[in-house]
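>>> okay, here's the prediction I keep looking at, along with the sequence it came from:
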Amino acid sequence: MSAMSGGAAAVPNKAENGLYRKVAFRIMPLLVLCYVIAYLDRVNVGFAKLQMSTDLAFSETVFGLGAGIFFLGYFFFEVPSNIILHRVGARMWIARIMITWGVLSALFMFVETPWQFYLLRFLLGAAEAGFYPGVILYLTYWFPSNRRAKMFAIFQAGSPAAGIFGNPLSGWIMDFFDGWNGWAGWQWMFLIEAIPAVLLGLVVIAMLDNGVKDAKWLDQSEKDILARNIAADDGGKSGSHSLRAILSDWRVWQMSLIYFLFVMGQYGLTLWMPTLVRASGVTGNFNIGLLSAIPFICAIIAMVIFSRSADHHRERRWHLVIPAMLATVGFTVAATASSTTIAIIFLSMAAAGVLACAPLFWSLPTAFLTGAAAASGIAVINSVGNLAGFASPYMIGTLRDMTGSSAIGMYVLAACLVLGAAIVLTVPAKMVNR
């Protein structure tokens, strides 16, 4: 191990930084673009709700359950999906995921009943299961721990980017195409926004390499440097191939709980953002889309600042706790905002905090998991954590039907973030600060 570490250390830092920039410029733009489309197809149901619920007579509870049931499909199929990706390679498996979810997303235009809505949301979750944790795993093949927070943040930027561009686009499609060919605006939105997923799936087949050894755009010396750094970084991590060993590791369940609490806030925000903005007094789908983009712009800025600082200082816990508390304040004040301006300011604070948590969080489990253990462990953590994607919108929808307000739901989300931050501080610093 020392020999490998010494070989990596012998590379001039400037040259090594240049190599990692080369890798990032090659693989990250495609992965980010895929995530933008994936996230858009996952949460555009929040925009469709502005027309869909009225057209189909869906209650807030029906919408919340349908929005959340996506994550049950995710839960059941995510671990198998990530294991298959690790075995067969990222290129074909990620392409399969994207093409399948694109087709299913388009089928939402034909929904007429709650049960059709529930079924398609479940199938969409099953089809997309493995994409996000698969990319997290894929990045561990290329980047050592001390470079991952920045890469995770770049990838995770696809989430707010989908909000920045997707929300105005969804609003415009719903307004502009409403009534064309006898279809409602929300039907056109599902169809038009599904097409890029299928096309990008074909691009992935053509452009994505499974790992370092398959990259023809690297010479052998560059491959050796990357491989040595990953090998040195993997020393001391959990590498057991046994799923049973992963499920019996208390650290995996601790990470799952932390992620669950943070995801409660993430999807509570993203799936209900258009509704919250409209409740502040904004009218017109395109106007709602434009204002909904502002919090996501703030989120991208926060993600870059916190992730760069976390990698620079090699400190993970407080860099996760601080944005979680920032989001707590945002949710608490936005819950009872008396004007559109106040609502947007504090929704921006909530978005900046809660969306910055995701890339920062993944620096924790990937600091002690590697190889097949990483494939299984990341998938377990993500699938359990994403059950919050089911619980959060369903909880908010039910509370809105019961109380006629989003305030109590926002307070619950704030409480989840406080608890998650507290648990982060129980994680030993020496385990994650790399």
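Looks like it came in fine. Residues are numbered from 1 along each chain as shown.

>>> okay, CA-based contacts and neighbour counts for the rest of this
OK.

>>> mind listing residues that contact stretch 2-15?
Contact with stretch 2-15 is made by 225, 228, 229, 231, 232, as judged by Cα atoms under 8 Å, 6 or more residues apart in numbering.

>>> neighbours of the closest residue to residue 106 other than its chain neighbours, how many?
Nearest residue to residue 106, sequence neighbours excluded (Cα to Cα, 6 or more residues apart in numbering): residue 191, at 4.5 Å. The number of residues packed near residue 191 is 18, by other Cα atoms under 10 Å.

>>> which element is residue 191 on?
Residue 191 belongs to helix 185-207 when assigned by DSSP states H and E.

>>> only the buried residues of that helix, if you could.
Neighbour-count burial for helix 185-207, with 16 or more other Cα atoms under 10 Å as criterion, is recorded at 185-191, 193-198, 200-201, 204-205.

>>> over to stretch 242-255?
By 16+ other Cα under 10 Å, the buried positions in stretch 242-255 come out as 243, 246, 251, 252, 253, 254, 255.

>>> then this one, side by side with the first:
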Amino acid sequence: MALQGEPFSSPVSPVRTGLRAGESGFEEATYRKVAWRLVPLLLLCYVVAYLDRVNVGFAKLPMASDLQLSDAVYGFGAGVFFLGYFLFEIPSNLILHRVGARIWIARIMVTWGLISCLTMFVSSPTWFYIMRFALGVAEAGFFPGIIVYLTCWFPAHRRARMTSRFIVAVPLSGMIGGPLSGYILKTFDGVHGWHGWQWLFLLEGLPSIAVGVLVLLCLDDRIGKAKWLSDDEKALLERNVEIDNAGKESLTFGAVMTDARIWLICAMHFCFVMGMYGVGFWLPTLIKGAGVVDPWIIGVLSMIPAFTAVVMMLGVARSADLRRERRWHTAAPALCGAVALLLAVAWSHDTTLAMIALSLATAGILTTLPLFWCFPTAILAGAGAAAGIALVNAMGNVAGFVGPYAVGWLRELTGTPTASMVMLAGFMFVGGCLALCFPRELVNR
């Protein structure tokens, strides 16, 4: 994950920054050091977080039969996670801003790991809803907290790459979680009298607890507390962050709530999250619908869309940072995802063609995410960033509730996945158009 060695260039003059000629090599080495120290740990956090969040997609295959869950009931239960997430997102992020990332992220991870493990004991649709809601409450504040945390270390022209290396955890968790979940479901079913889906929640929840402890031991709240940095390195990082924040606004919560730019960003995020979770929660079911029945094979095939997404995410984020262009780098993958979703429907009769379409759809949808987060971080700083980014994530994740439920409801209503995939494609198209509506001068830097 080392940073690429392209020369550093800044729109701010050397006189203003106080940088000396020839200091760029030192700067590159410093940011490479920071990236290797922070990003792998944050990536690991998000891998286990996302695994806990979407393993219900694999558990659904046998769980629906054992607990008599219809597609609509499952979709509601998968999505109710985001209701708890939505209600507690802003308070959680404000607490993180006050007490520091190390303690609060560790707390989040330990509690959601415990709740994920306890989900193995659900015995009815009602308890399924309760545990999914509780998981959302526990995890609230994690993702926007990390986005704010990255702004404390990396300036705007480096952030798309860093954010992509964090969010790449989403497809990586699919690459890891798909075969792992399929293996657990197939191998552990019946062990000690437990169903395979019960073992799935237990074994994939425990790593979150362990990583939470690791965060408490290894993560630094801010640059000034990093003992592994020299004084010169700290001075460089703090100066660059200060310059980056110079044109941003530290808005009050009331000002954030009434800023039209923030609500445009919220609408954009809603559209992208509709696509992400609409596909994420239902990918195993879509693969099964293409003619694959073995849980292990379904898990292995789910790696293909995930790998495609990793390649596209990293490549597009690098291009966006080098060109300092965000709008088209966000809109183009969104439109690609929309078209591929429609192709997945048209090619659903052929497993190979369906997997190609699902891979392109997943890659296009997930690639929008790291680029999208350049929009709110381009205009917000300080406590305003904590509140604003939490609001954006909370409002966007309403789609995390609406998307899976709407997909399940439409599948049950029509008996086919066609209507649900067309709906998701429509949201991705609208999200791409909204990205192009954002003022160019605010985000292209």
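Done, it's in. Treat the numbers as computed from the prediction; the structure is a model and nothing was measured.

>>> superposed, what's their TM-score?
Scored against TM-score structural alignment, normalised by the length of the first structure, the superposed chains reach a TM-score of 0.98; 433 aligned residues with a Cα RMSD of 1.2 Å.

>>> the second structure: which residue goes with the residue nearest to residue 106 of the first structure?
Pairing criterion TM-score structural alignment: the partner of residue 191 of the first structure within the second structure is identified as residue 202.

>>> give the full set of residues in contact with that match.
Residue 202 of the second structure is in contact with 116, 117, 118, 119, 120, counting by Cα under 8 Å, 6+ apart.

>>> any idea what the fourth one aligns with in the first structure?
It refers to residue 119 of the second structure. Matched by TM-score structural alignment, residue 119 of the second structure corresponds to residue 108 in the first structure.

>>> what's the local residue count around its match?
Other residues near residue 108 of the first structure come to 22 when the count uses other Cα under 10 Å.

>>> contacting residues for it?
117, 120, 187, 190, 191.

>>> what's the spacing between it and residue 197 of the first structure?
To residue 197 of the first structure, residue 108 of the first structure is 15 Å away according to Cα to Cα, to the nearest Å.

>>> distance check, the closest residue to residue 230 of the first structure other than its chain neighbours against residue 206 of the first structure.
Distances taken as Cα to Cα, 6+ apart place residue 144 nearest to residue 230 of the first structure, at 5.5 Å, with adjacent residues excluded. The gap separating residue 144 of the first structure from residue 206 of the first structure is 26 Å, by Cα to Cα.

>>> now do residue 87 of the first structure
With Cα to Cα as the criterion, residue 87 of the first structure and residue 206 of the first structure are 19 Å apart.

>>> translate residue 69 of the first structure into the numbering of the second structure.
Residue 69 of the first structure maps onto residue 80 in the second structure, by TM-score structural alignment.

>>> try residue 419 of the first structure
Structural alignment (TM-score structural alignment) places residue 419 of the first structure against residue 430 in the second structure.

>>> spit out the contact partners of the residue lying closest to its match once chain neighbours are set aside.
What sits nearest to residue 430 of the second structure in space, not counting adjacent residues and going by Cα to Cα, 6+ apart, is residue 271, at 6.9 Å. With contacts defined as Cα under 8 Å, 6+ apart, the neighbours of residue 271 of the second structure are 396, 399, 427, 428, 430, 431.

>>> let's go with 10 Å and repeat that
By Cα atoms under 10 Å, 6 or more residues apart in numbering, the residues touching residue 271 of the second structure are 334, 365, 396-397, 399, 403, 424-432, 434.

>>> distance from the helix or strand harbouring it to the first structure after superposition?
Following DSSP H and E, the helix or strand that holds residue 271 of the second structure is helix 260-289. Comparison of helix 260-289 of the second structure with the first structure after fitting gives an average deviation of 0.4 Å (mean Cα distance after the TM-score superposition for the first structure).

>>> so where is that helix in the first structure?
Across the first structure, the stretch matching helix 260-289 of the second structure (TM-score structural alignment) is residues 250-279.

>>> isn't the match of residue 69 of the first structure up against residue 401?
Yes - if you go by Cα atoms under 10 Å, residue 80 of the second structure and residue 401 touch, sitting 5.5 Å apart.
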